[in-house]
Each structure stands twice: as structure tokens, then as C-alpha cells.
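*Asks:* Here's a sequence, model it:
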Amino acid sequence: MHRSPRRLAAVALAAALLPLTACGSGSEGADTSEGADAAGGAFPVTIDHKYGSTTVDAEPERVVTVGLTDHDAVLALGTVPVGTTDWYGTHEAAIGPWATDLLGDAELPTLLTDTGTGPQLEEIALLQPDVIIAQYAGITQEQYDSLSEIAPVVAQPAEYVDYGVPWRQQTETIGRILGRADEAEQLIADVDALFAEARAEHPEFAEATAIPASPYEGYWVFGGEDPRSRMLTDLGFTYPEDVDAVIGDEFGANISEERTDLLDQGTVVWSVPDPEEGAEQLHQDPLYGDLAVVTEGREVFVEENSDFGVAYGFSSVLSLPYVLDQLVPRLAAAVDGDPDTEVPVAR
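*Replies:* Next up, the predicted model:
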């Protein structure tokens, strides 16, 4: 990130005014035993991440989320962030209808706009956060260092690709940050029960492969560590190994026209701005349109900027119940083997 004098001044001001409630350590594999009893809300708690570890000494009151979906878990655990980060640009303060009831009488968080240069340091500094959460994120070492001058930062976990943290770990980690690990475990268990119910009702999912994709700059396929892919495997589907091998160490990638055969799966869940127009354009390409996944009607189309589409993209502990209610019957219709079965658009 380019550090302008204005940015550095904001950071210096925040550092001077803020008594930090936590401290960061640059050592890898730091001992987390002191936070082992955080299930009861005990502090301090130390959390390892991609750039070392961060210790939270006391319950944070002013939380800023840099991770694009992290605020859902924060809200689900009873805290309204003072700042959230924009992604879709479709909802006020980036809070979807599945989460608005949790705001209560609190003020809406300040929406932080990522313009492509990374987290906005001046805006974040003015919010005087106690902690900055970046779980579903891809912040760099330089961005982490800059943010750490404002407040303690819990960056994305090292063991997953950027933007690849599983929703369970995201929720568990945020629960520890907030001193509400027990509540986080219960939230996870409640959503897991919904997945178990769907798998029991649809054993056919376990016999099919599934991938999420987008016609972004050709054919973009989300990798096995993307939250959408994890949701599909949680439902029982198999993420195809040959697709993961092509995508490699990323949360997703474009595939070449020569490899459109990789799209011929049990089902493809397409995220498109306009489902009707998107389907027409995709099907006009003979390299894709002649595949069995098309001719046998095994596609699901999601309107990506609709409430449902945003919730699907989030695939968070808070949005997943909202998503599963619509998506499960559409997936069942897509994999039933009957091309005459209508698969309604998910809006």
C-alpha cells in the first residue's frame, strides 16, 4: 500500500489517541494456551494468523471488520461493528436482510470502501477501533503492518488460501476475539444441523459433483476453499479434484476455453448479474452449451446482486440459513436427472 503523508498522519493520530486493548506479536506459532479458557469469555486470548499472532487483552468494544463477511459473525455474536467493509455495494453498511434485525437500536456501522488499494487507513483510524478483524480477507504483510499501527489486527489464517477461511473457523475465531466462544460454538452447531437435515433429505447430493462458477472474463470457477464450494460440499456434493488441480493455490481462477470440459459436473451453480441473459450467452458458446450439464438441465442460476445472491456469496454463519432455504430445492431439481424439471432462478 502506498503510504501518503495524509495516511501516515491519520495513523499517527490514532496511535497517539488510542490506548490499545491488545498487542500483536510477529512470531509464528505463538503459544495460544493462555486463551484456552476463552470459551467462558476469559482474556487474554492469543490467536495465530498468517502474519504471526495477536493477543486480545480485554473484550473489544469498538470492532472494525476488514474481512468482507466478518461482520456477519460479529453481529451474530451480539456486537455491532463500528465499521464494515463494502463488497457488493448493494446493502446499506454491507448488512443484508438476514442480519438487519441484529442491529437493534445501534447506529449503522460506517461503511469502509475498498477502492482496490486495500483497507482505507484514514477512515479506519478515525473510528478508533479496539480490534480490526480480517478473517475473510486477503490483506498483505504491508497492509497488516499499517493497520497494526492503528489497532491490533487478527489477519486471515495461514492454513487456508486468502479469502478461503471456512465459515466455521471464521465464526470460532471471532467468538474468541469477542470473548464469546461458547456462543460461537452454538451458532456453528445450529447451522451444522441445517446441513445435516439437507443431506438426510437429499442423499442424491452425495452421488454428484458440484462447482460454483461465474462468467467473469470467460469462465471463472471458484476453488474448493471458496465459501460457496465449502457450502456445496457441506451439503454432500463432491468438489472435483481435477478442477481443484487446475485452479491451484487460489480461491478461484479462470479456465481456458480448451478446458470447458471441467464445467461438465453434476451441477454448476452460476452467479450472474442477469440470469436469463447470462444463461443465453453461456448456452450460445458451443464449447459449453453442448455439455451434458446444459442439455440435461443441471444448472442453477443465481442473480448475484440480489439479496439471495449476496447471501450466497457471503456463505457466512448468519447468511447460510437464508441461503439453504432457497438453494437446496433448486439443487435437488438440478440433479434429478430429468432435463424437463424446471430449476427456478435464485433471487
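*Asks:* use CA for all of it now, contacts and neighbours both
*Replies:* Fine.
*Asks:* Sketch out the strands for the stretch 1-150 of the chain, chain order is fine.
*Replies:* Using DSSP state E, counting those that start in this stretch, the strands of the stretch 1-150 of the chain run over residues 22-25, 45-49, 52-56, 63-65, 83-85, 110-112, 131-133.
*Asks:* Would you mind giving those strands as a markdown table with distance to Pro286 added?
*Replies:* A markdown table is the format used below for those (distance: least, C-alpha to C-alpha, whole Å):
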| stretch | distance to Pro286 |
| --- | --- |
| strand 22-25 | 54 |
| strand 45-49 | 45 |
| strand 52-56 | 49 |
| strand 63-65 | 43 |
| strand 83-85 | 39 |
| strand 110-112 | 42 |
| strand 131-133 | 45 |
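*Asks:* and among these, the most buried is which?
*Replies:* Stretch with highest mean neighbour count among the strands of the stretch 1-150 of the chain: strand 63-65 (a mean of 29; mean count of other C-alpha atoms under 10 Å).
*Asks:* Show me how far that strand is from its chain's centre.
*Replies:* Offset of strand 63-65 from its chain centre (C-alpha atoms, centre = their mean, to the nearest Å): 15 Å.
*Asks:* Can you tell me what sits against that strand?
*Replies:* With contact meaning C-alpha atoms under 8 Å, 6 or more residues apart in numbering, strand 63-65 is reached by 71, 80-85, 124, 127, 129-134.
*Asks:* ok, the residues you listed vs Ala196, which is closest?
*Replies:* Nearest to Ala196, judged by C-alpha to C-alpha, of the contacts of strand 63-65 is His71 at 25.3 Å.
*Asks:* so what's that closest one closest to, chain neighbours aside?
*Replies:* Here the nearest residue to His71 in space, its sequence neighbours aside, is Thr65; by C-alpha to C-alpha, 6 or more residues apart in numbering that works out to 5.9 Å.
*Asks:* residues of stretch 161-175 that come out buried?
*Replies:* By neighbour count on 16 or more other C-alpha atoms under 10 Å, the buried set for stretch 161-175 is 161-168, 170-175.
*Asks:* And this one, please, so the two structures can be compared:
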Amino acid sequence: MPRSPFPSPRRSLALLLPAALLVLTACGEDSSADDDGGSASGGDGSFPVTVSSDAGEITLDDRPEAIVSLSATATEMLFAIGADDQVVAVDDTSNFPSGVPTTDLSAYTPNAEAIVGFAPDLVVLSDDINGIVDALETLDVPVLMLPAVDDLEGSYDQLRLLGEATGNGDGADDVVADIQERIDAAVASVDGAGEGRRVYHELDPSFYSADSTTFIGSVYALFGLENVADGASGDNDGYPQLSAEYVVGQAPELIVLADTVCCGESAATVAQRPAFDTVPAVQQGRILEASDDVASRWGPRIAEFTESVAAALDG
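*Replies:* I've put the predicted structure just below:
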């Protein structure tokens, strides 16, 4: 499977694809957490607080002051809600915002001893790879597991959960409100220009895409866009591999490239593909060169991505 946000497309889609599709994945879902990544009790920043995620329920007696994040999305969320001074280490794929305490910790091959070396009082990750959750819990380290979500509400729920767990509930509420306001404004700004138009979302040059059941697909649905990946057959868990012929035949009116960093794709390279000069999106110049990271993470920058989609539709 392709993985677009980082240099190798074989690594980064682990932050997107459901666990059923991956051996080394950084996501996955569990209906026991109500499909939102978790829940929390309390909300006034006082402790102890009990929170629940895909790793189970934990009680934090005190405000965590040494958080380790093994999820690039969770890192963005933590810094956005105001928990930045509580984060002591993040994994090697966490590259935003500027100045995060990036280390050589790996989200793909997590090592409990290396993590514990930072003396964490909370670890946040997106998948239980190689039994890392049990290993950390055996060492009495509280763990929150926040997998990839299916829609915006799932993202908002995870932001609020992190707010509760870190004592930054107000900050989380503010971030959610800002995202919602920006997304609503972006959708309204195009005045229905996306209704009925076809969109092709590209995860890598071998034509892996994301359909409407995925988080990124839910963003396109806000604009009324028709996702060409929805017509792909087979058991693909939301991320089908299409073909050049299929994409051309679907005649998308908007192409979104989420492989600009990993693979060097651009409007120019797409236009050079055989038969793509017949595609409306190419002819009309509606090719969005998205940041791989922004287009693959379900954190606060989804508002930025939604605004860029609006700009592409309105351009």
C-alpha cells in the first residue's frame, strides 16, 4: 500500500489505512470506543480524570507533564490545544508544528524501553504495533490509542479527549470551534460549486485513492463532490488502487494530489500522463497540489486542507 506523507510511499499511508489492510499500521479502529477514538469524564481541567480510548480506560491522577507522542496527528493536536509544554518527545514522523521535540522514536517499530527512557506519564499513539500497549502498561505507563478516524466528528472527539487527558479542555474546545468555523466558511464560499463534480484523490502515482468512507472522503462530501473511487470494485477498505484508464474514464473535474512530497507529483507531471490531457481537471487547471502531511492527517490542519479544496473549486 502507498503511504504518502513521508519520503517513501510505502511508509506513510499507515497513518491512513485501517488496520485490516496493514501489517505495520499506524491506525485501526475499534467499535468498543464508539468509533470516535475515545471518551472522557470531567472537563474542568481538574484531576483525577478518567478517559477511554482504543487502548482501554485509564485514570490520570495528575496533569501529565511528560507526554510522549508516537502519532504525527496526535502531536499536531497536542500542540494545537495548548499541551506543548507537556510534550517531552515525539516520534520521527512528527514534523509539525515547527520546534516539536522530534526524536528517533519510531511509530512503526515502537520500543518500550526507548519510550520509557523519556520517563513519560502519558503515551499517545495511533496503533498497537507489536504489543506496545501491553508492554507500556506492564511498565505502569498510561496509554491513549487514537486511531485514524472516518469523519470530522471523530477528529473533534479525539481533540476533546486529549484536552480532557491533559488538562486543556478549554483549548481543545477552542480548536474544535475554530476548525468548524473555517470549514463551514470554506464550504459556503464556493456556493455549491462542487455539487455533482467528480474528484479524484491520489495517494501515490500507482493510483491508490480514498473513497467516501474515509476521513478525507468525508471532506469532499461536504462540497457535494462525487468521489470517483466510490465506483471501484473489490474489498479495499476505503483505499482502492485504481488505474490510469479508470481515472481517465471517470473524467474527474478536480484532482487532488497527496503525493507531491513523497513522489514529486504535480499538475505538470499529471498533464504529461498518457490520455490525461482529455481529463476536465487537467484541461481546466483544477489540480490541487496538496501537502502530503496535511492531506493525510486528521488533526487541526484539516481546516487548511478544506480551504484549499474550496480555492481549487472556486479558481
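*Asks:* Next one: Val215 of the first structure relative to Phe251 of the first structure, how far apart?
*Replies:* Not Val; residue 215 of the first structure is Pro. Separation of Pro215 of the first structure from Phe251 of the first structure (C-alpha to C-alpha, to the nearest Å): 16 Å.
*Asks:* Pick out whichever of the two has more residues nearby.
*Replies:* Phe251 (21 against 17; other C-alpha atoms under 10 Å).
*Asks:* thinking again about what came up before, what about the buried residues of stretch 161-175 of the first structure, which are in helices?
*Replies:* The helices, defined by DSSP state H, take in Trp167, Arg168, Gln170, Thr171, Glu172, Thr173, Ile174, Gly175 from these.
*Asks:* The last one -> the second structure?
*Replies:* Residue mapping for Gly175 of the first structure onto the second structure gives Gly163, with TM-score structural alignment as the criterion.
*Asks:* wait, isn't that match in contact with Ile81?
*Replies:* Yes - Gly163 of the second structure lies in contact with Ile81 (C-alpha atoms under 8 Å); the separation is 6.7 Å.
*Asks:* what's the counterpart of Ser256 of the first structure in the second structure?
*Replies:* In the second structure, Ser256 of the first structure lines up with Ser243, judged by TM-score structural alignment.
*Asks:* okay, now the nearest residue in space to that match that is not next to it in sequence: neighbour count?
*Replies:* Once flanking residues are discounted, Ser243 of the second structure sits nearest to Phe207: 5.9 Å by C-alpha to C-alpha, 6+ apart. The tally of other residues near Phe207 of the second structure (other C-alpha under 10 Å) stands at 19.
*Asks:* cool, and Ala16 of the first structure?
*Replies:* Ala16 of the first structure is flanked by 11 other residues according to other C-alpha under 10 Å.
*Asks:* Give the full set of residues in contact with it.
*Replies:* Here Ala16 of the first structure is in contact with no residues (criterion: C-alpha under 8 Å, 6+ apart).
*Asks:* Equivalent analysis for Asp244 of the first structure, please.
*Replies:* Gly223, Gly224.
*Asks:* now it: how far from Gly218 of the first structure?
*Replies:* Distance, Asp244 of the first structure to Gly218 of the first structure, by C-alpha to C-alpha: 18 Å.
*Asks:* do Arg6 of the first structure as well
*Replies:* 39 Å.
*Asks:* matching residues in the second structure for stretch 11-19 of the first structure?
*Replies:* Under TM-score structural alignment, there's no match for stretch 11-19 of the first structure.
*Asks:* roughly how far out does that stretch sit from the chain middle?
*Replies:* 30 Å.
*Asks:* Could you do stretch 129-136 of the first structure as well?
*Replies:* 14 Å.
*Asks:* ok, and what's touching it?
*Replies:* Here stretch 129-136 of the first structure makes contact (C-alpha under 8 Å, 6+ apart) with 20-22, 60-70, 82, 147, 150-157, 162-165, 170, 174.
*Asks:* again, 7 Å this time
*Replies:* The contact list for stretch 129-136 of the first structure (C-alpha atoms under 7 Å, 6 or more residues apart in numbering) reads 20-21, 60-70, 151-157, 163-165, 170.
*Asks:* Quick one, which of those residues are buried?
*Replies:* Buried, going by 16+ other C-alpha under 10 Å: 20-21, 60, 62-70, 151-157, 163-165, 170, out of the contacts of stretch 129-136 of the first structure.
*Asks:* how about the helices in the stretch 1-150 of the first structure?
*Replies:* All helices of the stretch 1-150 of the first structure, identified by DSSP state H, counting those that start in this stretch, fall at 5-17, 70-76, 121-126, 141-148.
*Asks:* can you tell which of those helices is closest to Arg180 of the first structure?
*Replies:* The closest of these to Arg180 of the first structure is helix 70-76. By C-alpha to C-alpha, the value is 10.1 Å.
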